[in-house]
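Trainee: here you go, sequence then predicted model.
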Amino acid sequence: MTSDTILTATGRWRLLGRDGHLRSIPPYGRVDRSVRVITDFEDAHIGVLRFEGKPQYARAIIERHVRDAGWVEGPSHVIIHRLNRHHGGGQAFFTAVTLAVWQRTLDWARLQRRHCLILPLGALLAGPGGPRARILHLGPRLRCFADTDQGMRFEDVFAGGGGTDAQRRAARTLGTSLAALKPAGNDTAATFPHIEWLAADTDSPAREEALADEVRAVAGATVTVSAARPFRDPEGSHGDDGIHSALPAHVERLGAGAAVNPIVERIAWWSEAWAMPVVAGVAALALGLAVAGHYARTLADDEVARARALDDRIAQRESALEAARRPDADDRLRRVSEFVTALARGIAYSPAVVLRDVRDAAAPPLAIHRVRIKRDRQGRYHLRVDGIDRSRDASAAVRAFLTALRRRGWQSQPLEPASSAPGSFSYRLTRQEREA
């Protein structure tokens, strides 16, 4: 589902609308629409940690480590974006959020009129798959997450001063860090087959290409700059040109699975996102079934009408033959009369009528494998029906099948099943009114 995106970072809340408008909103203010919120949790700590112990205890291990190291003051909530398991432990890419900020963010999302997905910056860096390295340029900072053959690596480079020269120095510093991951005797491009550059709030896409070139030159890796969409501020508070951002398209690809909302809220978001497509699909399916049913019923009615008309014509021919029969009639007239009589007896076994009656009577879990029309030596017709019942109470399902056939004028007689599979059955069916 396409929605608006809220970017919260460095204390600012900005709404990137589907209409291409850029708006500043108060922190934790009311929103009247469904949004995806990409947030740094008020500059929460993001990092990579290699640990010893069972991976299922990774959150507790990381929480204790960041508290002991002083990266987060007091209790925190740990969000793991990617976890690689190793023998005796693992390595995790995570965000550690103070409990106060964590609770305040979730409470804000829960109190909104519409569903709001909360997506951490770390989830955006880890991505839904695809590239093994991603650089996010947000404000004066360059954040990079890389998942290489030597393990995961996270870099956070701050461009002091915020000018173009400072940003280029930061890009070269980041490129140097990436180049340091190059294994001895290997090509860096093999370690980083694809680095994706995301600009969150740039005012110059050309400058983003220049900064990416700095990383390419120093790291010797392939860097692709994602297309950034322009967002204009109708009030002009962000300058005449507004900003360009590649975030909305990438945030939508994350999906509800990367959100930190409780599972009930994520399911509600997913349900709302698929409500209209599901309704449209069900409506189309219902319409198709209605048309198909009407068409099938029309064909069946036409077949029955033709069978009845043929029955009437045969009856007329029989009457004419009886009236025209003479004592000295030859043998050909007798054979014609027998053929017509046999044909009249078979009218009740018209394929359309037979298949309709058997199909309507055989409800799941019964499966009809074969329906055959047979004729005995006396010229009388009957049906042989072979099928299988996979229900737990086979006798009840078969009784219901025979009862439904009896209501349609069929008399049943059990036969030796054609198959030895469990639940197999065979019956001889005759028309009561025809056999009388």
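Mentor: Structure's in. What do you need?

Trainee: please count neighbours and contacts with C-alpha atoms only from this point.
Mentor: Will do.

Trainee: how about the closest residue in space to residue 96 that isn't next to it in sequence, secondary structure?
Mentor: With C-alpha to C-alpha, 6 or more residues apart in numbering as the criterion, residue 96 has its nearest non-adjacent residue at 4.5 Å, and that residue is residue 78. Classification of residue 78 using DSSP: H, G, I helix; E, B strand; the rest coil returns strand.

Trainee: count the neighbours of residue 78 for me.
Mentor: 22 (other C-alpha atoms under 10 Å).

Trainee: that one and residue 64, how far apart?
Mentor: Using C-alpha to C-alpha, to the nearest Å, residue 78 is found at 10 Å from residue 64.

Trainee: hang on, the earlier thing: list the contacts for the residue nearest to residue 96?
Mentor: 59, 62-63, 94-97 (C-alpha atoms under 8 Å, 6 or more residues apart in numbering).

Trainee: ok, structure two:
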Amino acid sequence: MSVATEHVYRVSSTGWVHCHGNDAQDVPAWPTLQHSALVVLDLDDIFTDVWRFEGKSEYAAALIEKRARTQGLVEGAAHIVMHRLLKVPGGFQAFFSAIPLELWQRCTQWAREQGDHCLLLTAAGLLSHGVGTDGGRILLSQRRLMYFAQTEEGLSFGSMQALGGRESAMADAAQALLGRQQGLWTRLGADAVEYGVLWSVQPEDVEASLHAIQAVLGNAPVVLFAAELDAAGARVLTALPKLAHEGAGRHALNPLGERIAWRAERWVAPVTVVTALAGLVLIAAGALITQQTDGYRSAGQGERAQLETLQSRIQAVSAVETPRKLLPATELARQLDQGIRYNPMTFLLDLKEATGNDMRIQRVRLETEAQNRTRTFRVDGLAASGASYAVMRWVSHMTAAGWTLKALDPVGAAPGAFSYQLIAAGAAPRSEKP
């Protein structure tokens, strides 16, 4: 829900005003509402100030209520609203509002009886909302100026009513109010101070107060947005709807559950929009993924068809028999390949490198198998007694040189005799070693 659609009620000593959209309308006190509302208490009966206490801040409300009753600042018992609590050396400072207990009970009872969420706020809560350290805010409500500031030294608050009908009354009130804390405003600077119109039906008061504040600060403060409402033909300048909308979640006087429910109600529309957008994004992503999947499937089918065609061609080529006229040439090529692979000089060099001093090669013979006419070398040798590891080393060396070894029955029966058949492992010709 936006600021313009909020139902905001201002409760002052002059009565109740309902602000909605661009209109401000007087309504009877304690109306029966059928819509959610923000009700701002801007009453002279509410005492607001900044006090400092020694001791623990856990007892702040009780200490404030006791002092307010003792000094006669409120009639009877009071409900203490803590706007800001700041721990300082040796104690704490509290920015608070003391609401007469009878008024407080009637407000809370009325809010509970309404048909929709109804949050209660105070003008002092809106005054301090969003003001951080080394910052300040000044608000004009009718003919009353009030300010709140926070620095590293602590909290500051002040208010003053412009009295009399003189044109300079508002300017005099502003200068008197801010002049008490000239050092504070000089330290903060104009850029750290906000000025807003909480409620005013007199534009000349706004201009006079703003000029006086500018004179004290030495420059123009940051001016808060003020809407212009129509109140039965009269013009009302107010930042109340915007400040109430922004500060309701933090400064409402209602229990936590009611504040959460009010906030959740305003999240429904944004969450619905976000959910709808997320759904559209997911649908679009699903359509895109489906389209890509179909494309990949079509591409896969095309590649599969190409592979099947290639395999058919390979099978067709493999099935072709060698022409009879080429058989002699094929046989010659095979013999040449065998000759290169089984070059005796190359083999003897490999054999010499692999044979150690603890073994002796007795015979090397190039053999040809009768069935497939495959050539092999047969090596017969003799290892020294107890040097079986020498044969293993020799086998490893010959294997590394590119030969496949097969153990045969030794020719002799002497201890350490061995015989192996060696077949060239690779088809590629090997170059001779120097």
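Mentor: Done, it's in. In this text, all values refer to a predicted model and were calculated from it rather than measured experimentally.

Trainee: could I get the TM-score for this pair?
Mentor: Superposed pair, TM-score by TM-score structural alignment, normalised by the length of structure 2: 0.66. Supporting alignment: 318 aligned residues with a C-alpha RMSD of 2.6 Å.

Trainee: pipe the contacts of residue 78 of structure 1 into CSV and attach secondary structure per row.
Mentor: Listed next are the contacts of residue 78 of structure 1 as CSV, based on three-state DSSP:
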residue, secondary structure
59, helix
62, helix
63, helix
94, strand
95, strand
96, strand
97, strand
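
Trainee: in CSV: the residues you listed, plus neighbour count.
Mentor: Formatted as CSV, the contacts of residue 78 of structure 1 follow (neighbours: other C-alpha atoms under 10 Å):
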residue, neighbour count
59, 17
62, 25
63, 20
94, 24
95, 26
96, 25
97, 24
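
Trainee: show me the subset of the residues you listed that structure 2 keeps too.
Mentor: When you map these onto structure 2 and apply both residues aligned by TM-score structural alignment, their matches' C-alpha atoms under 8 Å, the shared contacts are 59, 62-63, 94-97.

Trainee: and the aligned partner of the residue nearest to residue 96 of structure 1 in structure 2, how far is that from residue 122 of structure 2?
Mentor: Correspondence of residue 78 of structure 1 to structure 2, assessed by TM-score structural alignment: residue 80. Between residue 80 of structure 2 and residue 122 of structure 2 the distance is 12 Å, computed by C-alpha to C-alpha.

Trainee: beyond the helix or strand hosting residue 277 of structure 2, next helix or strand please.
Mentor: Here residue 277 of structure 2, judged by DSSP states H and E, is contained in helix 256-318. Next along the chain after helix 256-318 of structure 2, taking DSSP H and E as the criterion, comes helix 327-341.

Trainee: distance from the chain centre to the very next helix or strand once past that following helix, please.
Mentor: Beyond helix 327-341 of structure 2 in the direction of the C-terminus, DSSP H and E gives the next helix or strand as helix 344-354. Centroid displacement of helix 344-354 of structure 2 relative to its chain, using C-alpha atoms, centre = their mean, to the nearest Å, is 72 Å.

Trainee: what span of structure 1 is stretch 368-381 of structure 2 aligned with?
Mentor: Counting by TM-score structural alignment, stretch 368-381 of structure 2 has no counterpart in structure 1.

Trainee: end to end, how far does that stretch reach?
Mentor: Between the opening and closing residues of stretch 368-381 of structure 2 there is a gap of 20 Å (C-alpha to C-alpha).

Trainee: quick one: the strands in the stretch 51-200 of structure 2?
Mentor: 78-88, 91-100, 118-122, 135-141, 144-151, 154-161, 193-199 (DSSP state E, counting those that start in this stretch).

Trainee: closest one to residue 2 of structure 2 among these?
Mentor: Among these, strand 118-122 comes nearest to residue 2 of structure 2, with 16.1 Å by C-alpha to C-alpha.

Trainee: quick one: the closest one aligns where in structure 1?
Mentor: The aligned range for strand 118-122 of structure 2 is 116-120, by TM-score structural alignment.

Trainee: report the mean deviation for that stretch after fitting onto structure 2.
Mentor: When structure 2 is overlaid, stretch 116-120 of structure 1 sits 1.9 Å from its aligned residues on average, using mean C-alpha distance after the TM-score superposition for structure 1.

Trainee: alright, calling it a day.
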